[in-house]
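[1] quick one, fold the following:
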Amino acid sequence: MSQHANDIFLSAVLDRPVISLSGREVGKLLDVAMSPGDPLPVVHHLLVKTTTGTRRVAFSDLALFNQVVVSLKREPESLPNLPVAENEVLMRRDILDKQIVDVDGAKVVRVNDLKLALTGNGLCLSAVDVGFRGILRRLGYLKAWDFLGGALHRQLPAKEIDWLLVAPLEANLSQLTLTVTRDKLSDMHPADLANIIAQLPHRNVTAVLNSIDLEAAGEAIGEMEPEMSSRVLSQLESAHAADVLEEMPPDEAADVLAELSDEKARELLAQMDPEDAEKVQELLEHEDDSAGGLMNNEFLFVPPEATVEETLAQVRLLADEIDNIYYVYVLDKDERVQGVTSLKRLLLARGEEPIAGIMSRNPKTVQVDSSLEDVLELVVEYKFAAVPVLEEDGRMAGIVSADDIMEHFLPFALRWKQYKALRNF
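    Below you'll find the model as predicted:
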């Protein structure tokens, strides 16, 4: 290549005449094909629409490529017509006007134009234009708008997102998605990721969930209302959906499965890890409006003879597997509650001290069939972070967290606002 513009927008070169070495018009530029690069995708070849069909011309066979002229080094007859590559990625067909995820802004945006930049690796896809400037540029009105804006001292700001910070949603673009982008998606706050998934067309949900780790997917789905979570989960292959459910707290997984058909729920439970499936199945047996229906059956407990040091070791061992740790419960060999201690009290106690010496005895509890109003009353009156739930025979079955009970009793107006924010799914 003898010369380039430093930055070229795709809209400026699409449908431009392609000129041969002798100055003859060969055809029109139909599309630009990309290949993976380090770190940015690189222009590999062009699609030129001629009177006899579409030719694929290698980028290395171009003499000029800019917004004024696209020309070949030789006559087209002497250039090879590249074969159609498997999983060919075309900028116009596959990216322009499509939705992508802005992982930095945590939102779904539409691609109005694409920016190409010359680097040491060749001509690379450097950014996407998601603003109004991209639309005006494609319509041919940008210069007039900039002139008017300059006269009025009100310039239209550029809204471009670096390709390093976007995640394409189309399945055939996965080869252009950078590892750093996948990591950024996984590192998003679950609520932000849930909001992104809720904005996506149904056909794109699987692409996003496949690009993030299972833990992040489980946390994001757990942030949604159960009805919406079940819709998202039903779009995944059963094995993948079961893996995601295993990463969710049992109570959230049970809420999602309760929204599915009995047949689908049984299918997913059968593919889950037996221990995880058993915990979820146990919760599905309780009424939704009872303490058992809202409880989480994963909680920390130790025997009465444990020391503070042994209890802290148990906390460290299981902290990664249990969603929230508020208290450590002391259970006898029959799984009946003898007492409870907070993490603060545990941290302030001496390591050799027995847990029975620092626990609070006769803690307030509810039964699995207790109403949610009963749970709320205890949380409000005693400012508990969680309330233990007992089976009919007195064995401890689980806990209801203050977060879960307060979320259940949120004012209707706030719940409606949350629903409307996600209703586009």
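[2] C-alpha only now, for contacts and for neighbours.
    Noted.
[3] name the nearest residue to P39, sequence neighbours excluded.
    The shortest distance from P39 to any non-neighbouring residue, by C-alpha to C-alpha, 6 or more residues apart in numbering, is to L178 (7.5 Å).
[4] residues near that neighbour, how many?
    22 (other C-alpha atoms under 10 Å).
[5] before we move on, what about V337?
    V337: 24 neighbours (other C-alpha under 10 Å).
[6] ok, now how distant is it from D404?
    From V337 across to D404, the span is 22 Å (C-alpha to C-alpha, to the nearest Å).
[7] could you do S2 as well?
    Note on S2: its distance to D404, by C-alpha to C-alpha, is 65 Å.
[8] which one of the two has more residues nearby?
    Just comparing S2 and D404: by other C-alpha under 10 Å the higher neighbour count belongs to D404, 15 against 8.
[9] surely that one and G293 touch.
    No. Contact criterion C-alpha atoms under 8 Å: D404 and G293 do not qualify, at 11.2 Å.
[10] show me where the stretch 251-400 of the chain has its strands.
    Listed in chain order, the strands of the stretch 251-400 of the chain (DSSP state E, counting those that start in this stretch) span residues 300-302, 327-331, 337-342, 360-361, 366-367, 386-390, 396-401.
[11] distance to E377 added to those, as TSV?
    Compiled in TSV, the strands of the stretch 251-400 of the chain are given as follows (distance: least, C-alpha to C-alpha, whole Å):
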stretch	distance to E377
strand 300-302	23
strand 327-331	19
strand 337-342	19
strand 360-361	20
strand 366-367	11
strand 386-390	11
strand 396-401	12
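[12] can you tell which of those is closest to R56?
    Across these, R56 has its closest neighbour in strand 396-401 (61.1 Å, C-alpha to C-alpha).
[13] to compare with the earlier structure, here is another sequence to fold:
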Amino acid sequence: MPAAQTFYLSRILGNKVWSNSKHIVGKLLDLVVDVTAVRPQVIAVKMKIGNKVRIIDFSTFEITKKNKQYYIECKNLKDKEISTENTLFLVKHILDKQIVDMYGRKVVRVNDLRLAILSNGVYMLAVDVGFEGLLRRLGVAKPLKNIMKPMGINIPSRFLLWDDVETIDFIRQGIKLSTSYNKLSTLHPSDLADILEDLDRSTQLAVFSSLDIEKAADVLEELEPDAQVNVIESLTVDKAAIMLEKMPADEVADILDELDEEQAIEILNQMERVVSEEVRELMDYPEKSVGSLMTTEFISFHENMTVNEGH
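    The predicted model follows:
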């Protein structure tokens, strides 16, 4: 492989793959990366060969640039078995999908991917979440840039290093990465709640379900009411009860007030008696009354208590 060259995934998708004898052997459909490496490394290629789709070992591939076009050569069509635990298909699982910008704490869409050709392999470096990436996919980025450049107008581009992102919606049957949502779980509950509110219902639940019970309760408390109801309605009665027990009684009362009465009673019956009684008491007050807005949890100090005594 030639040293230090970068390219965009969109520039090679659908390209012909040539043999070392200069014959066309197929068409490139996707790249498969191993995410256990320091940087995701390309280990296989999804190809259409004749009427069949095969996963081919990448070790015999070479990607070079000739006359401003990418030339893909495969010296040996060797099928490769891949682990579903530690791999991602770049097109299927990342391109056009939602990711979290861990630096900006927000959900963004992947418009393209940038890879690097090094002496020891091909690695994924960054995701393109800018407008230029979308135009590149459509094949109009260069013509538009040439038209707009004399007018002093630049097409905005934006890249995120892979270290600064967290994939969130590649969940699929039969595949579960061991590192799923590791980065998300390190976020403050309020940041994570903001992110969850930007996701679709099914992805919300997938991410929420990956959290431990303590973190999940903290995040639930920060969610908007409609998102809280969505989450609670998706949980079993037992799990909902355990989670709500870890929240302030007034917050729990507000959530249960939004649920179907029968479901709310089932959850209350499953909760610890003391906690359940506190919540029921708050729920008995008319909506928007002083009683319904109060909390049963507070800290009290004697007026003569010192700081050392209260520590």
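[14] tm score of chain vs chain?
    For these two chains in superposition, a TM-score of 0.83 is obtained (TM-score structural alignment, normalised by the length of the second structure); 303 aligned residues with a C-alpha RMSD of 3.0 Å.
[15] nearest to V43 of the first structure, of the strands of the stretch 251-400 of the first structure?
    Shortest distance between V43 of the first structure and those, using C-alpha to C-alpha, is found for strand 396-401: 53.4 Å.
[16] state the span of the second structure onto which that closest one is aligned.
    Across the second structure, nothing matches strand 396-401 of the first structure (TM-score structural alignment).
[17] who are the packing partners of that strand?
    Strand 396-401 of the first structure is packed against helix 291-294, strand 386-390, with contacts defined by 3 or more C-alpha pairs under 8 Å, 6 or more residues apart in numbering; DSSP states H and E.
[18] mind running it again at 10 Å?
    Judged by 3 or more C-alpha pairs under 10 Å, 6 or more residues apart in numbering; DSSP states H and E, the packing partners of strand 396-401 of the first structure are helix 274-284, helix 291-294, strand 366-367, helix 372-382, strand 386-390.
[19] can I get those in TSV with distance to D15 of the first structure?
    Formatted as TSV, these follow (distance: least, C-alpha to C-alpha, whole Å):
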stretch	distance to D15 of the first structure
helix 274-284	56
helix 291-294	59
strand 366-367	71
helix 372-382	64
strand 386-390	64
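[20] could you identify which of these is most buried?
    Among those, helix 291-294 has the highest mean neighbour count (mean count of other C-alpha atoms under 10 Å), at a mean of 27.
[21] residues making contact with it?
    Identification of contacts with helix 291-294 of the first structure by C-alpha atoms under 10 Å, 6 or more residues apart in numbering yields 251-252, 254-255, 282-288, 366-376, 387-391, 397-401, 404-405, 408.
[22] what's the overlap in contacts for D404 and G293 of the first structure?
    Common neighbours of D404 of the first structure and G293, using C-alpha under 10 Å, 6+ apart, are D251.
[23] counterpart of K75 of the second structure in the first structure?
    Alignment note (TM-score structural alignment): K75 of the second structure maps to K73 of the first structure.
[24] sec struct for L160 of the second structure, please.
    strand (DSSP: H, G, I helix; E, B strand; the rest coil).
[25] test my guess that it contacts R109.
    No. With contacts counted by C-alpha atoms under 10 Å, L160 of the second structure stays clear of R109, the gap being 11.1 Å.
[26] list residues touching both of those two?
    Both L160 of the second structure and R109 are contacted by D101, V127, D128, V129, G130, under the criterion C-alpha under 10 Å, 6+ apart.
[27] who's in contact with the most centrally placed residue in the second structure?
    Centroid-nearest residue in the second structure, with C-alpha atoms, centre = their mean: I168, separated by 1.7 Å. I168 of the second structure makes contact with 93-94, 97-100, 107, 180-181, 184, 199, 203-204, 206-207 under the criterion C-alpha under 10 Å, 6+ apart.
[28] 6 Å instead?
    I168 of the second structure is in contact with I99, counting by C-alpha atoms under 6 Å, 6 or more residues apart in numbering.
[29] repeat that for K80 of the second structure.
    I55, I56, D57.
[30] again, only this time at 10 Å
    When contacts are counted by C-alpha under 10 Å, 6+ apart, K80 of the second structure is found next to I43, A44, V45, K46, R54, I55, I56, D57, F58.
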